[in-house]
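Colleague: Generate coordinates for the sequence data below:
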Amino acid sequence: MRKICLIGCLLICSALSGIAQINTGRFSGMGGSSGTKPDTSQHSLPPDTLTLKYYFLGDPTPHTIDSAANDFSKYLQIPAYYHTLGNNGNAAQSLFFTPRMQDGFDAGFHSYDIYEFNHDNARFYFTTRPYTELQYLVGSKQEQIIDAMHTQNRGERINFSFEYRKVNSPGYYQNQSSNHNLLRVTVRTLSKNKRYHTEVSWYSNKINSGENGGIRSDTFLTNSRFKDRLTIPVNVGGPATESATLFGSSSMNVKTAYKQSGILFSHGYDWGKGDSIEINDSTDYYQFDPKFRVQHTLSYSSNTYEYLDIQPDSAISYYSQHYDFAPVFTNKQLEALHKWTILSNDLSVVQFPLRGSQAQFIKIGATFETIKGSFPDVAVNFNNVMLHGEYRNLTRNHLWDFQAKGDFYTAGVNTGDYSLTASLSRYLSRTLGNVKLAFRNVNSEPGYAFRYFQNTRNTWYNYGLNKQNYSQFSFVADNPRLMYNLSANYYIFNNYTYLKDFYHPAQAPLFNLLQVMFTKQIVIRKHLNWYMDYAFQQFQGNTPFHVPAGWTRQRFTFERTLYLNLNLVTGIEVKYNTPYFADTYSNIFGMFVPQDSQKISMNSPEFDAFVNFRIKSFWAYIRGENLNSFFAKNNYAAPSYAYPNFLLRVGLRWAFVN
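Modeller: Here you go, the predicted model:
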């Protein structure tokens, strides 16, 4: 602990000593409007001004980087309502029941989605100056996280960005270490006459997570002999000690290893009208407003999902009990391996009815997919043909936003899959804020892992699974002035596919779910704030699933600006959820499994204390987590999966503007 504090202090002092050289002026203009503006190179702007915004693929709405310093979960990139299997980087699940509302082919592995880079969350930036962001976190038990991001424009027509994320955490218990490496590059280009544009997204994810099957008995947590949690016996992996280094190879006796990579190239040509606008006597700006676009998108992805146990003999009873393996093993390793490659070709046409607005468009297109799967003994090949259409209208005054979108698979392995989405958003006033209504209906094949799963000990075939059909009705009210957000979701599920035990799939009959979430900030006094998060969930109908009926997070903070530039945020954070039958975990399948034999009850709320501060474009945070472990037994995330003891985390974040 002293070592962590010393490292944190040295890093903070080092950063503060150089902050004046990095930031010679104010850090302003973090956002920009979505309208067309004259070309402004970095040499024509004041030396202390930055305009930085980003877009997601296919979405014209601009976003800005969050510079707040009061919510640590944004730095950790795991939402506060998620829980892991006991260590950062292990399989993670939302405490809110969250179905996968997507049609088309699905391999079926989603327990690590929260960590992964993909094309959907890729950011395409526009910045008036080169911008770099670095983040480093060090925590108890040698936990380390490194984040790096850089983006810059070459004039108005070319932008590229680079992102790297490293998660390395040995954890508190045996065989639960994690070692993730994620890399992404995006490029956006625009021709000189602004008619031809390209977007390129490439990512690579290497996820390695130890699998220990949980601890063998709850009694170890209260036994003084096992005060060091690393000595507690676990179900899988044996007593061997793992080695995990930040940039070297990590030795894991039992692990889940995902390797994912993908590249997307999208390009289009526009027809429309251009005009030269005179900025001053010596400068003209060429503005082009597209009217019609032809767009082609080509993407390729390769995904490998592996479970590997190099010493399965040490867990014979565990595998025999949960997977019906023979009680006598050979020395051969246990491995489950699924590999998928997907090649997708899409051709679309887009019309922009209103000149000067790319936020109103009509889009139709067709996609052809080639899907190949390989397993230890067999290989499969599929094709898909999908038609899609979309209408979007964000009015110029931003008061109304309407979107309707639909996909339909007309041929191939996913024939009959479809997705229909519609949303209507209205800005009412500063007092009433913004309200949104949305509807979604998805019809899809279950994930392939539910239909066929192979490992070196057994092969499971599952026939007769029907298509899943999910409907979602949503309401959102957001009010920045009154500082609250209210959202409600009502789901209707039919044939929801899940594992009814560690390897048998099943489909649940018709059932419903109501979710209500509410967040609110209250200014108690001038510098005292109370941030409240509440959630309520309730199932209706015959369902095997369980969720906490109530969840809350309460943050009490003291926030004040000192010495003109020091923004201080310090306080406590409390999280609590009502007792419920939390899902267990099938480590070979990599899926969470409903159960109704062991109710998970928090012995006490989770208590965290923190000190965060920001100086211009430098952030630092110090957190003491799981303070409740000093006076109560460890809480549980799932049956046999206990949370760690007290955690100390020290983190730094820098932003550089060149």
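Colleague: Every contact and neighbour count from this point should use C-alpha atoms.
Modeller: Will do.
Colleague: For the chain, which helix extends over the most residues?
Modeller: Secondary structure of the chain read by DSSP state H shows that its longest helix is helix 2-22.
Colleague: One more sequence to fold, the one below, so I can look at both together:
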Amino acid sequence: MTYKKLLAAAFLVWLGTYFPASAQILNDSTKAIYGSATTNVIYEADIFKGNLKPSRIDTSLTNLQNFRHWYYDTTLQQNLGNVGTASQPLFWRMPTKLGNRLGRNAFDPYVVNPYTLPYYDTKSPFTFLNYMQGSLGESIFRAKHTRNVTANWNVGIGYERVGTERQIGAFSNRNGMISHYGIQAFTHYFSKNERYRLMANFNQTSHEQIESGGIRPQVGDSVENLFDYTDEPVWLQKAATNEKRADFHATQWYKLLGAGLQLYHTVDVNSQNNDYSDQELPYDTEGNNRVLKFYPQTLRDSTRTYDDSYFKQLENTFGVMGSTKYFVYRAYAKRRDGSYKVTAEGGDYIDQPNGEDNWVYYLDQEKRTIADNFIGGDAQFRLKNDIYVTTDAEFQIGGGDYRLNAQARYKFLTLRQTRTSYSPSLLQRVFISNHFEWFRDFENTQATQTAASLEAGYKGHYLNAQLQYTNLQNYVYYQDSLQGGKTVWATPAQETSGINLVQASVRYKFNVKSFVLDNTVYYNKVSGPDVIRMPEWYVNSKAYVQGPLFKGAINVQTGVEMNWHSSYYAEGYMPVTQQFHLQNTFLVTRYPTLDLFLNTDIKTVNLFLKLSNLNTVTSAWEQGYFTTPYYPANPFSFIFGLQWNFYD
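Modeller: As a prediction, this is how the structure comes out:
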């Protein structure tokens, strides 16, 4: 049997319905005037590199079935086991922002990055719809519409929604867990002589997560017995996190002497508000005492919690830049102003002169102002696309933050050296709530990193290997307990001893005719104080067949994807602060999980079908696995998704 017949058979089994081939074949006389070839995309970073040529939009099927490729941060993440939940990168990453930064990033993967938002150049109105729906209630919906008003002016709008049903907790069957909404507006304009150019976007999001605190184990329970999902008790019954963000970002350029000398200005206006509430704090009766559970303590109210965080900033960057065939440069000055405020609501009974008690509410708050100044720049010398040297630097004036970076590439090999000093986040320095309170004066963290990468392709083979060594000094983290035996976990601390990280990855992909095998292996090694947690090994492997069917009317990818990581003490999650923190009692293990998928396109529609976490229905002993201590990953789910492009 030929590979085309195999693909056709797999396709028909997945869909369960036979589509006559003749219905899928386009009439040879029908010519599409508009399509992916007339819809182009360009990014702000392209302009800074001197590249004014937009590229075609991506309509490929590869990774269509993978959740993380539907998010704005496509790296591997540690989350709470469900779509849209709080997460952090699975592997350590160096911060890229200097000076004051908020430090609440648990929902970053679901929020548009205004610096990397795509802008369009369309010959016709372009609309695309993204939709994903799982049998456990997980769903993602995105819609975007953009069009050229004139040949040199494009405008667009977007809308998105993420929803998830709760899978753990005896009371939570089919109840909503995640509710995310977002809107975007963006525009790209350049004058007819291309001396002036503007890129601007506005994004607003609202993200609500119903907090469970994870599974609450009962006496005698082992980790292997915590996979009853909706029958498992949880710690929190009436707790929720709400986050609202608004971002306006705009950059404009003006050519003084052609492309070689340009002035530019970037303005960013950002706000992020977070609140955490729990209307029923968890208590147990032990003997004659009423004992608080899950939280370390109550500082303001013994019955409920209402905490808020408010962050806003205005940043202006003024610079000069230019590009030639062999040289690109930029120099700038940056000013950042803003404020950070945390509040905690409390209540207590106050004795009155008449002997009666009166319940009085009060509000505690702490506020810090932001006033940062920076200078910086970057330059790139390039002989060809695969031979170049890049340098960039940024310094905080009147502060200790800085970044120095140099990178050289010669054909397949890239070498990079980075040295940075960055401040602890605002959250790590100042926080008050009903359960925590700290005022820290930490030293800057210093990071020195040496990295090398190799990327090459030949015929049906592709190799990408990366290796980096990082030395950290004065690293700030969230600990599992304070010194002296008093257990107050999830609070910030600083490690003054040096920490060394070795991180490596190798991706090898090859294809023989229609068969594709794509394997990626990650390796992480931490030496020194045990305050950074990553799995030592992580493996992602995909094997699939691909090719056209029905005389080229459609393309199909169908196969299996496997994920596995070695056991490690993954960080726990504290919803009050939205931070992951060290813990030393719960060993997170994982067996190889399998997903069976089918990706296909039918004209302008890309769609996929996926059997997720297939192990839980094919093996009696593999009931599930945990992504974060006491947060199990979703069990088996049948998932459907599509991406539909309209070009008129």
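Colleague: Just the element for residue 424 of the first structure, please.
Modeller: Element membership for residue 424 of the first structure, per DSSP states H and E: strand 418-429.
Colleague: ok, now residue 272 of the second structure?
Modeller: Per DSSP H and E: residue 272 of the second structure is located in strand 262-278.
Colleague: Can you list the residue ranges for strands in the stretch 101-250 of the second structure?
Modeller: 119-122, 126-134, 139-150, 153-165, 176-190, 196-211, 239-255 (DSSP state E, counting those that start in this stretch).
Colleague: Could you single out the most deeply buried of those strands?
Modeller: Highest mean neighbour count of the strands of the stretch 101-250 of the second structure: strand 119-122, a mean of 25 (counted as mean count of other CA atoms under 10 Å).
Colleague: Which secondary structure elements does the longest helix of the first structure sit against?
Modeller: When contacts are defined as 3 or more CA pairs under 8 Å, 6 or more residues apart in numbering; DSSP states H and E, helix 2-22 of the first structure packs onto strand 131-139, strand 618-625, strand 647-657.
Colleague: Show me the residue at the heart of the first structure, geometrically.
Modeller: In the first structure, the C-alpha nearest the mean C-alpha coordinate belongs to residue 114, at 3.6 Å (CA atoms, centre = their mean).
Colleague: how near is the aligned residue in the second structure for it to residue 310 of the second structure?
Modeller: Matched by TM-score structural alignment, residue 114 of the first structure corresponds to residue 109 in the second structure. Distance, residue 109 of the second structure to residue 310 of the second structure, by CA to CA, to the nearest Å: 20 Å.
Colleague: Same check on residue 149 of the second structure?
Modeller: For residue 149 of the second structure, the distance to residue 310 of the second structure - CA to CA - is 38 Å.
Colleague: How about residue 194 of the second structure?
Modeller: From residue 194 of the second structure across to residue 310 of the second structure, the span is 40 Å (CA to CA).
Colleague: who has more neighbours, those two?
Modeller: Neighbours per residue, other CA atoms under 10 Å: of residue 194 of the second structure and residue 310, the larger number sits with residue 310, 17 against 14.
Colleague: residues touching that one, list them.
Modeller: 271-274, 339-342 (CA atoms under 8 Å, 6 or more residues apart in numbering).
Colleague: next structured bit after the lengthiest strand in the second structure?
Modeller: In terms of residue count, the longest strand belonging to the second structure (DSSP state E) is strand 357-384. Following strand 357-384 of the second structure in sequence order, the next helix or strand is strand 387-396 (DSSP H and E).
Colleague: which bit of the first structure covers that next one?
Modeller: Counting by TM-score structural alignment, strand 387-396 of the second structure lines up with residues 400-409 of the first structure.
Colleague: average distance between the matching stretch and the second structure?
Modeller: Once fitted to the second structure, stretch 400-409 of the first structure is off its aligned match by 1.6 Å on average (mean CA distance after the TM-score superposition for the first structure).
Colleague: So what touches that stretch?
Modeller: 103-104, 384-395, 415-427.
Colleague: try 7 Å
Modeller: Applying CA atoms under 7 Å, 6 or more residues apart in numbering, the contact partners of stretch 400-409 of the first structure are 385-395, 415-427.
Colleague: same question, stretch 169-179 of the first structure
Modeller: Counting by CA under 7 Å, 6+ apart, 87-90, 141-144, 167-168, 207-212, 229-230, 234, 237, 241-242, 244, 252, 254, 644 sit against stretch 169-179 of the first structure.
Colleague: ditto for stretch 412-430 of the first structure
Modeller: Looking at what lies outside stretch 412-430 of the first structure - CA under 7 Å, 6+ apart - the contacts are 102-105, 382-385, 399-410, 433-445, 481.
Colleague: follow-up on the earlier one: in the strand holding residue 424 of the first structure, which residues have enough neighbours to count as buried?
Modeller: By neighbour count on 16 or more other CA atoms under 10 Å, the buried set for strand 418-429 of the first structure is 418-427.
Colleague: next one: stretch 637-654 of the first structure
Modeller: Residues 637-654 are the ones in stretch 637-654 of the first structure that count as buried (16+ other CA under 10 Å).
Colleague: What is the distance between it and the centre of its chain?
Modeller: Using CA atoms, centre = their mean, to the nearest Å, the distance from the centre of stretch 637-654 of the first structure to the centre of the chain it belongs to is 18 Å.
Colleague: cool, and stretch 338-356 of the first structure?
Modeller: For stretch 338-356 of the first structure, the distance to the chain centre is 23 Å (CA atoms, centre = their mean).
Colleague: related to what we said a few turns ago, which one of the helices and strands packed on helix 2-22 of the first structure lies nearest to residue 222 of the first structure?
Modeller: strand 647-657 (18.5 Å; CA to CA).
Colleague: what helices or strands is that closest one leaning on?
Modeller: strand 131-139, strand 618-625 (3 or more CA pairs under 7 Å, 6 or more residues apart in numbering; DSSP states H and E).
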